[in-house]
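A.B. asks: Task: produce atomic coordinates for the following.
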Amino acid sequence: MAEEPSPTPESWEQIVARFARFSGVVGEVDDPLTWGLDLVEEEVTGGADSADPTEERFLRSYRTFAGETVEVETLRVPATAAQVEDIVRAACSGALVAPLHADVDPAASPDTTDVTDLAESYRDYRSAMRAIVAEVDDVPCESREFRVDGEARRCMRVTVRDVTAVYSPAADRGVVVTGPTDLVDRVDVVTRPIRNLLHGEEGPRF
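C.D. replies: The predicted structure is shown next:
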């Protein structure tokens, strides 16, 4: 059976155009080194022509020295009230699924709280993923305050296995912050114009 052709990589012009659609402010962790965070990824995800415009997001992904991940996603348009819960649950599920891998131990006990060990509680990646999504769906979302730009805003959040996902309004957009609960509760999230954080001073200006 012939292999499927690899998708055509985006041209530099297409990448710049995707970033340009986010002209204005986007979310980031203020002074990430204060929290032991290192910026490791900065990209636009999702499709611009989707029926759901909240799918297109500006992502900043940070990693702690211990290998934990904190992500700040800026939605190009704010989510509607009907979309927020699905967005928060999907973000939490995604964060929990990320460490899973296909090589799992079917003999391991499912009564474990460690996210990485959780993968070894199931026979394959898909069953583990389904179990995580079901677990996230069973946990009630909370309406609480979250600070963006130093201002407390009403937000929606869900926490499962010490991983929290938060949706909060921000400027004329929305931000989704996901990561270990203790970090999500402490980091300072701010909105600023897109800067060349990963491209260097000689890189393109967005």
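
A.B. asks: From here on, just use CA atoms for contacts and neighbour counts.
C.D. replies: OK.

A.B. asks: Which residues are in contact with the closest residue to V88 other than its chain neighbours?
C.D. replies: Take V88 and drop its neighbours on the chain: the residue closest to it by C-alpha to C-alpha, 6 or more residues apart in numbering is A165, 5.7 Å away. Taking C-alpha atoms under 8 Å, 6 or more residues apart in numbering, we find A165 in contact with V88, R89, A91, C92, R157, V158, T159, V176, V177, T178, G179.

A.B. asks: Let me have the residues you listed in a markdown table, extended by neighbour count.
C.D. replies: Formatted as a markdown table, those follow (neighbours: other C-alpha atoms under 10 Å):
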| residue | neighbour count |
| --- | --- |
| V88 | 25 |
| R89 | 26 |
| A91 | 23 |
| C92 | 28 |
| R157 | 25 |
| V158 | 25 |
| T159 | 22 |
| V176 | 26 |
| V177 | 28 |
| T178 | 27 |
| G179 | 26 |
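
A.B. asks: another one to check against the first:
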Amino acid sequence: MDETEPRQGRWEPEDARMSRFSGLVGEVDDPLTWGLDLEEEAVTGHDDAHDPTCERFLRAYRTFAGESLEVETLRAAAADDVVEDVVRAAASGALAAPLHADIAAPVEPDGEGGARPLPDFADEYQDYRSAMRAIVAEVDRVPLERTRFAVDGTDAACARVTVRDVAAVYVPTGDRALVITGPADLVDRVDVVTRPIRPQLQDDERGSRR
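C.D. replies: Just a heads-up that it's a prediction; the model follows:
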């Protein structure tokens, strides 16, 4: 075996931060059944003893139609008084994702008349901030639902917000919690499970090279 390849079930050395996020994490069971492809797995945020929702393990999927669905595992469950903030922030983030892509890639292709002048970044940023404020205000107007969501085949109490057919769900799982965001109809259908953390993307890439 080529020793430069990642061993099955282990992280690359630069991903040691992931290996420290030990325990059970959320994922979509058999994602291909739902037309989902795993495109990212990462630890996001930072370790904060005062805010356990800061550091999360993310598995990001994309449908064949280009829609995004994310399953985040919080290292520790959120306090009851901040659950609503967590859900609404997740919904706002999902709705704002296209804005992030637009402002992160301000490159215009050459047209018939050559390169076109780019819009002023400051103006673009102000437009982005205005759009973000509008999204947050829209999410804040939607009532929070207290309902049920199945994890590991068992219904559990959850908090949910649905805006413009995008859903964000917060559900406790033991001493951790999951945040699932994506198209509402897809969130309602996928099977979400918790399993010991393992590097799925590296294993998939390794298998494709065999």
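
A.B. asks: I'd like to know which of the contacts of A165 of the first structure is nearest to R147 of the first structure.
C.D. replies: Lowest distance from R147 of the first structure to the contacts of A165 of the first structure (C-alpha to C-alpha) belongs to V177, with 11.2 Å.

A.B. asks: and the closest one, what pairs with it in the second structure?
C.D. replies: In the second structure, V177 of the first structure lines up with I180, judged by TM-score structural alignment.

A.B. asks: helix, strand or coil for that match?
C.D. replies: Per DSSP: H, G, I helix; E, B strand; the rest coil, the secondary structure class of I180 of the second structure is strand.

A.B. asks: tell me the contacts of it?
C.D. replies: I180 of the second structure is in contact with L69, E70, V71, E72, A167, A168, V169, Y170, V187, counting by C-alpha under 8 Å, 6+ apart.

A.B. asks: let's see 6 Å
C.D. replies: By C-alpha atoms under 6 Å, 6 or more residues apart in numbering, the contact set of I180 of the second structure is E70, V71, A168, V169.

A.B. asks: Between those, which sits nearest D29 of the second structure?
C.D. replies: Using C-alpha to C-alpha, V71 is the member of those that lies nearest D29 of the second structure, at 11.3 Å.

A.B. asks: In what element of secondary structure is that closest one found?
C.D. replies: In this structure, V71 of the second structure sits in strand 68-74 according to DSSP states H and E.

A.B. asks: which secondary structure elements does that strand contact?
C.D. replies: strand 56-63, strand 176-183 (3 or more C-alpha pairs under 6 Å, 6 or more residues apart in numbering; DSSP states H and E).

A.B. asks: Mind doing that once more with 7 Å?
C.D. replies: Packing partners of strand 68-74 of the second structure (3 or more C-alpha pairs under 7 Å, 6 or more residues apart in numbering; DSSP states H and E): strand 24-28, strand 56-63, strand 176-183.

A.B. asks: Identify the residue spatially nearest to the match of V177 of the first structure, adjacent ones excluded.
C.D. replies: V71 (4.6 Å).

A.B. asks: Please look at that neighbour and A60 and confirm they touch.
C.D. replies: Yes: between V71 of the second structure and A60 there is a contact at 6.4 Å, judged by C-alpha atoms under 7 Å.

A.B. asks: Thanks a lot, catch you later.
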